[in-house]
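>>> Dropping the sequence and predicted coords here.
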Amino acid sequence: MTGELFPRPRTVVTPGAVHVPAWLSEERQRELVEACRGWARGPVPIRHTVLPGGGVMSVQTVCVGWHWQPYRYTRTAGDVNGAPVAAFPDWLVRLGRAAVTEAYGDAAAGAAYTPDTALINFYDSGARMGMHQDKDEKSSAPVVSLSIGDDCVFRFGNTEHRGRPYTDVALFSGDLFVFGGPARLAYHGVPRIRPGTADPATGLSGGRLNITLRETGLG
């Protein structure tokens, strides 16, 4: 969120998990929104992922670099249209490295970070994300999470189970959240978003985009 009356501080939520408010400029947010719109059109279009038990996720997802389907990564989208997933661009690698450097204050850690996939989730006013772990990757490198659009409540928990203890963090448009190290396998989710809080200047007049960068470790 830009132009805040009371700027929010950078926060270490738990060791390895860092919240950096207002990290993305308004211009960079607009650029990311346009990129996401392009990826949403294909070659593998944005969709509601169908879970193995038949449930359908309320968020809409599109992937870059590798295609995620529960609970594995593939190069082609066999559960959608069979097309190869969009390539992961170099500029997104650079953004991920800058994010890790910013969150951890460690240029070497940032330089070593080489994300090769992005999962992009779009939340409309009724979408939610249950508590889960990001554990389909073979790499233990951090997850970089970027928020654009409507504010949300981001619930960041422990590594053992979905219940307490957890911390609810308010994520606004432009915020960065990185979790790695001892927090890499923490359960996390989004119990709700706050409709109507998006700034149209970012290019997204409603809903929330969440872009997560990851290293799959798949080579």
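Looks like it arrived, so ask away. Since the model is a prediction, treat every value here as computed from it, not as a measurement.
>>> Only C-alpha atoms from now on, for both contacts and neighbour counts.
Fine.
>>> ok, which stretches of this structure are strands?
In the chain, the strands defined using DSSP state E lie at 11-14, 17-20, 60-64, 67-69, 72-74, 117-123, 129-132, 143-149, 151-156, 167-171, 176-179, 188-194, 208-214.
>>> closest to residue 28 out of the ones you listed?
In terms of C-alpha to C-alpha, the element of the strands of the chain nearest to residue 28 is strand 143-149, at 10.1 Å.
>>> Check it against this one:
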Amino acid sequence: MTADLFETVGDAPPTRETIAEGAVLLRGFAWPFEAELISALRAIVKQAPFRHLITPGGHRMSVAMTNSGSLGWVSDPSGYRYDPIDPDSGNPWPPLPDVLCKLAASAAEQGGFNGFAPEACLINRYVPGAKLSLHQDKDELDYAAPIVSVSLGLPAIFLFGGLKRSDTPRRYRLEHGDVAVWGGPSRLFYHGIAPLADGEHGVLGRQRINLTFRKVR
């Protein structure tokens, strides 16, 4: 990540867009947090670098990822799970910085979920062509808490479906600074990211960074 990862995007106030019961898009919500986010993310990635996980089926994920928090999401041939230890280093995952907790809690509150205290932040890095297939976030024990997802860098097409994999997903363009929050009736909706289109973002270059906050237990 470069020193100019973030810059002021604009002064327009965030807007709130309801996409399903319990699910909202908060356009530009992360902008006020940019200055602190860059410092926090650089420190996290230095301690726990991005890596490409292997699915239980033996496939290498196109999205590179790392984690921050008391628990991190990992995948290997034995399955998907949360673990307090980074398997690459043997050390605990970097703790969640205050700015990330504040951003996640504030976004969750705007989505109608008060008191959100994430235990894990999954940090995904997409390059052109990378994608995330439709899936449910169901490795957590606490479905009462929402999912908070922050988009940075290149725009992406967010696919948001329903409770069945066969439900046709709606498509939403996510820009730098947008935050998606979903919980309640939408908590287990299938979702994903379409293959990332090539481009050059003025701040992040040819990549997209996504922060996904979750309460696990």
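The structure has been received and is ready for your questions. These figures come from a predicted structure and were not determined experimentally.
>>> thinking again about what came up before, can you put the strands of the first structure in a markdown table and add distance to residue 90 of the first structure and mean neighbour count?
Shown next, in a markdown table, are the strands of the first structure (distance: least, C-alpha to C-alpha, whole Å; neighbours: other C-alpha atoms under 10 Å):
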| stretch | distance to residue 90 of the first structure | mean neighbour count |
| --- | --- | --- |
| strand 11-14 | 28 | 16 |
| strand 17-20 | 23 | 22 |
| strand 60-64 | 12 | 23 |
| strand 67-69 | 18 | 22 |
| strand 72-74 | 20 | 14 |
| strand 117-123 | 11 | 23 |
| strand 129-132 | 29 | 16 |
| strand 143-149 | 16 | 26 |
| strand 151-156 | 28 | 22 |
| strand 167-171 | 26 | 17 |
| strand 176-179 | 19 | 26 |
| strand 188-194 | 28 | 19 |
| strand 208-214 | 12 | 23 |
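>>> ok, the counterpart of residue 175 of the first structure in the second structure to residue 89 of the second structure distance?
When the second structure is aligned by TM-score structural alignment, residue 175 of the first structure is paired with residue 178. Residue 178 of the second structure is 32 Å from residue 89 of the second structure, where distance means C-alpha to C-alpha, to the nearest Å.
>>> neighbour count winner among those two?
Higher neighbour count among residue 178 of the second structure and residue 89: residue 178, with 22 against 11, using other C-alpha atoms under 10 Å.
>>> Does that one touch residue 32 like I think?
No: Residue 178 of the second structure is beyond contact range of residue 32, at 11.5 Å (criterion: C-alpha atoms under 8 Å).
>>> so who does residue 111 of the first structure touch?
Neighbouring residues of residue 111 of the first structure by C-alpha atoms under 8 Å, 6 or more residues apart in numbering: 97, 101.
>>> With residue 59 of the second structure instead?
Residue 59 of the second structure makes contact with no residue, according to C-alpha under 8 Å, 6+ apart.
>>> That one pairs with which position in the first structure?
Residue 59 of the second structure maps onto residue 55 in the first structure, by TM-score structural alignment.
>>> Then residue 118 of the second structure?
Under the alignment defined by TM-score structural alignment, residue 118 of the second structure corresponds to residue 115 in the first structure.
>>> That match and residue 132 of the first structure, how far apart?
Taking C-alpha to C-alpha, one finds residue 115 of the first structure at 20 Å from residue 132 of the first structure.
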